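Asks: I would like the atomic coordinates for the input below:
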Amino acid sequence: MPGWLFVPAGLALAFVALPIAGLLTRVPWLRLPALLATPESVDALALSLQTCAASLILTIVLGLPLALAIARSTGPWAAVARVLAVLPMVLPPVVAGLALLVTLGRRGLLGAHLSAFGIEIGFTTLAVVIGQTFVAMPYFVIAVEAALRTLDPGFEQVAATLGASPSRVLSRITLPLLAPAFVSGAAMALARALGEFGATLTFAGSLQGVTQTLPQAIYLAREVEPDAALALSVVLLGLAAALMAVSGLVNRAASGVSDG
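Replies: Predicted structure coming up:
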């Protein structure tokens, strides 16, 4: 590696690290327990953990079959499906929320029909889960799909030759080989769901205990109680860092096994 590359690499690291360090220096550490014990903070943290857990389950249930279908298919439809699957990654969050609102809101394309049966989705806790899943699932799909494309198909072919059904090959061969990408993709999706703000605010609003997640509580608190916003920011930062650390450890462990 050329030595001069360490200069821009160091600048890039400083570009990320300095704002985080600045945030940490402003946190009122002595008051942190009290700030996190307020009803607003407790409700926001509890709701974020609950909705993100539900979002992760939904992401896996829907995202895993989608990744498998895209990776194992060829032709124009597969390319179109892949573009659609990852599109929420590049959409502005407020656009994603607006798209969900005009589709599933009370007067939306599908929401109007659901409302006729007494089913309301917009501005409910379910809307938070849907919004988080919409923006987070692409991270899981792209991680699993990339891993699928690099897998040696020989193991699956041998199992199929020996008489294993496609479902058995999937459960006993494919999924175990995908475990590192599965965990890494799930961690990234969960971190993205935890940090989601724009889509959920547009589609679900910000009602304490019902739809107000950690990012929304931080945004609202920064004007009236900056110390509370900093305290919640530290919690969100710590959760995201832990998830990314897990993802990195799994990837390094997988690389070590493959090298061995």
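
Asks: only C-alpha atoms from now on, for both contacts and neighbour counts.
Replies: Noted.

Asks: need the helices for the chain, in chain order.
Replies: Listed in chain order, the helices of the chain (DSSP state H) span residues 6-26, 32-36, 39-71, 76-86, 93-104, 111-116, 125-150, 154-161, 166-169, 175-177, 179-194, 198-204, 214-224, 226-259.

Asks: mean neighbour count, the ones you listed: which tops it?
Replies: Among those, ranked by average contacts under mean count of other Cα atoms under 10 Å, first place goes to helix 198-204 (a mean of 26).

Asks: so how far is that one from its chain's centroid?
Replies: 15 Å (Cα atoms, centre = their mean, to the nearest Å).

Asks: which outside residues touch it?
Replies: Residues outside helix 198-204 that contact it (Cα atoms under 8 Å, 6 or more residues apart in numbering) are 93-98, 100-101, 105, 122-125, 127-128, 131-132, 135, 211, 216.

Asks: rerun at 10 Å
Replies: The contact list for helix 198-204 (Cα atoms under 10 Å, 6 or more residues apart in numbering) reads 91-102, 104-105, 121-132, 134-135, 193, 205-207, 210-213, 215-216.

Asks: kindly report the same for stretch 78-89.
Replies: Taking Cα under 10 Å, 6+ apart as the rule, stretch 78-89 contacts 63, 66-67, 69-73, 76-77, 95-96, 134-142, 145, 192.

Asks: and if we set it to 7 Å?
Replies: Stretch 78-89 has contacts (Cα atoms under 7 Å, 6 or more residues apart in numbering) with 70, 96, 134-135, 138.

Asks: which pair of the residues you listed spans the longest distance?
Replies: The widest separation within those, taken as Cα to Cα, falls between Ile70 and Ala96 and amounts to 22.3 Å.

Asks: how about the contacts of stretch 78-89 in CSV, adding distance to Ala229?
Replies: Below are the contacts of stretch 78-89 laid out as CSV (distance: Cα to Cα, whole Å):
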residue, distance to Ala229
Ile70, 41
Ala96, 25
Phe134, 26
Val135, 24
Pro138, 29
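
Asks: relative to Ile57, which of the residues you listed is nearest.
Replies: Proximity of the contacts of stretch 78-89 to Ile57 (Cα to Cα) peaks at Phe134, which lies at 12.6 Å.

Asks: gap between the closest one and Ala53?
Replies: 14 Å (Cα to Cα, to the nearest Å).

Asks: now stretch 251-260: how far from the chain's centre is it?
Replies: Counting by Cα atoms, centre = their mean, stretch 251-260 is centred 24 Å from the centre of its parent chain.

Asks: oh, I was asking about stretch 156-174
Replies: The answer for stretch 156-174 is 30 Å, by Cα atoms, centre = their mean.

Asks: now swap in stretch 135-145 and tell me
Replies: Relative to its parent chain, stretch 135-145 has a centroid offset of 8 Å by Cα atoms, centre = their mean.

Asks: other residues contacting that stretch?
Replies: Applying Cα under 7 Å, 6+ apart, the contact partners of stretch 135-145 are 59, 63-64, 67-68, 71, 85-86, 88-89, 181-182, 185-186, 188-190, 192-193.

Asks: how about this one, so we can line them up?
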Amino acid sequence: MIDLPPEAWEALRLSLRVAAVATLAGMPLAFAVAWLLARVAFRGRWLVEVAVLLPLILPPVVTGYALLAVFAPAGPLGFLPFAFRWTGAALAAGVMAFPLMVRPIRLALEAVDPRVEEAAATMASPWRVMATVTLPLIAPGILAAAILGFAKAMGEFGATITFAASIPGETRTLPSAIYAFLQVPGAEAATRGLVLVAVVVAVVALGLSEWLARRVAARVRGA
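Replies: Next comes the predicted model:
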């Protein structure tokens, strides 16, 4: 059992809540964007790809600042309750995790042989083909996207602290708590405990995503 002070457990529980909300809210949009990029040819596609990947390239603080400019009280969407709240932490984490949710789904879709879907479409409606053929084939990719997105949301720091700050009990997530404990003399044990939790989450997520990626390849080859 990891020995952590109450405020560290509080930060861990908040991180789990933030990551779960960010993942659940982001997955439908990630699927829609992945489908668009994998299956639809349209002008300006590269702009969508750039927009999706931009959070991975920009410094996270820049992403957080952009969110703050939009959702701050004086911003165009300042009437929405995000800035300096746990919902803002979830939004920032979701934006940063979004590219990692789109990519596995897109790769899984691109790996499916279109002839399989075309053959099924001769006997069923497009929605039935989606439900009974496409989704089962890409299910490991969807799971990998959810796992990677959750892990990224759990570990997000720069955009979150810029947009939602580090308010104990409200927006202080696991990475923010690690940073806060580093500033406190004698808090080395709590820092090490939280670091261990973060490492375990990352390693498990990477291992599961790699295993699921192999499942996608094996399932598609067998289709």
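
Asks: which residue is nearest the centroid of the first structure?
Replies: Among the residues of the first structure, the one closest to the centroid is Ala189, at 2.3 Å (Cα atoms, centre = their mean).

Asks: what do we get in the second structure for it?
Replies: Counting by TM-score structural alignment, Ala189 of the first structure corresponds to Gly149 in the second structure.

Asks: contacting residues around its match?
Replies: By Cα under 7 Å, 6+ apart, the contact list for Gly149 of the second structure reads 23, 97-98, 100-101.

Asks: for these, which one is nearest Arg192 of the second structure?
Replies: Ala97 (24.7 Å).

Asks: return the residue of the first structure aligned against Ala19 of the second structure.
Replies: With TM-score structural alignment as the criterion, Ala19 of the second structure lines up with Cys52 in the first structure.

Asks: ok, now which ones touch its match?
Replies: If you count contacts by Cα under 7 Å, 6+ apart, then Cys52 of the first structure has 129, 190, 193-194 around it.

Asks: which of those residues lies closest to Val16 of the first structure?
Replies: Closest approach to Val16 of the first structure among these (Cα to Cα): Leu194, at 19.3 Å.

Asks: how close does that closest one sit to Ala231 of the first structure?
Replies: Plainly put, Leu194 of the first structure is 16 Å away from Ala231 of the first structure if you go by Cα to Cα.

Asks: try Ala112 of the first structure
Replies: Distance, Ala112 of the first structure to Ala231 of the first structure, using Cα to Cα: 40 Å.

Asks: over to Val16 of the first structure?
Replies: Note on Val16 of the first structure: its distance to Ala231 of the first structure, by Cα to Cα, is 20 Å.

Asks: Gly97 of the first structure now?
Replies: Distance of Gly97 of the first structure to Ala231 of the first structure, given as Cα to Cα: 27 Å.

Asks: next: Glu145 of the first structure.
Replies: Distance from Glu145 of the first structure to Ala231 of the first structure, by Cα to Cα: 37 Å.

Asks: map Leu151 of the first structure onto the second structure.
Replies: Matched to the second structure by TM-score structural alignment, Leu151 of the first structure sits across from Val112.

Asks: so what's that match closest to, chain neighbours aside?
Replies: Val220 (5.9 Å; Cα to Cα, 6 or more residues apart in numbering).

Asks: report the contact partners of that neighbour.
Replies: Each residue near Val220 of the second structure by Cα under 7 Å, 6+ apart is listed here: 111-112, 137.

Asks: what residue in the first structure is paired with Leu174 of the second structure?
Replies: Matched to the first structure by TM-score structural alignment, Leu174 of the second structure sits across from Leu214.

Asks: give me every residue that touches the closest residue in space to that match that isn't next to it in sequence.
Replies: What sits nearest to Leu214 of the first structure in space, not counting adjacent residues and going by Cα to Cα, 6+ apart, is Ala44, at 5.0 Å. Applying Cα under 7 Å, 6+ apart, we find Ala44 of the first structure in contact with 209, 212-214, 217.

Asks: how about a cut-off of 10 Å?
Replies: Going by Cα under 10 Å, 6+ apart, Ala44 of the first structure touches 36, 38, 50, 207-218, 232.

Asks: next: Ala74 of the second structure.
Replies: Each residue near Ala74 of the second structure by Cα under 10 Å, 6+ apart is listed here: Leu68.

Asks: with the one 4 residues further on instead?
Replies: When contacts are counted by Cα under 10 Å, 6+ apart, Gly78 of the second structure is found next to 68-72.

Asks: and it, how far from Gly88 of the second structure?
Replies: Taking Cα to Cα as the measure, Gly78 of the second structure and Gly88 of the second structure are separated by 12 Å.

Asks: identify the contacts common to these two.
Replies: Joint contacts of Gly78 of the second structure and Gly88 (Cα under 10 Å, 6+ apart) are 68, 71.

Asks: and the gap between the aligned residue in the first structure for Thr63 of the second structure and Ala242 of the first structure?
Replies: Alignment note (TM-score structural alignment): Thr63 of the second structure maps to Ala96 of the first structure. Here the distance between Ala96 of the first structure and Ala242 of the first structure works out to 27 Å (Cα to Cα).

Asks: Leu174 is in contact with Trp9 of the second structure, correct?
Replies: Yes - with contact defined as Cα atoms under 10 Å, Trp9 of the second structure reaches Leu174; the gap is 8.8 Å.

Asks: touching both of these two, which residues are there?
Replies: Contacts common to Trp9 of the second structure and Leu174, judged by Cα under 10 Å, 6+ apart, are 15, 194.

Asks: next up, the contacts around Thr125 of the first structure.
Replies: Applying Cα under 10 Å, 6+ apart to Thr125 of the first structure gives the contacts 47, 50-51, 131, 200, 204-205, 207, 209-213.

Asks: mind putting these into CSV with distance to Ile20 of the first structure?
Replies: Shown next, in CSV, are the contacts of Thr125 of the first structure (distance: Cα to Cα, whole Å):
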residue, distance to Ile20 of the first structure
Leu47, 25
Gln50, 26
Thr51, 26
Gly131, 27
Thr200, 24
Ala204, 29
Gly205, 28
Leu207, 28
Gly209, 28
Val210, 30
Thr211, 27
Gln212, 24
Thr213, 21
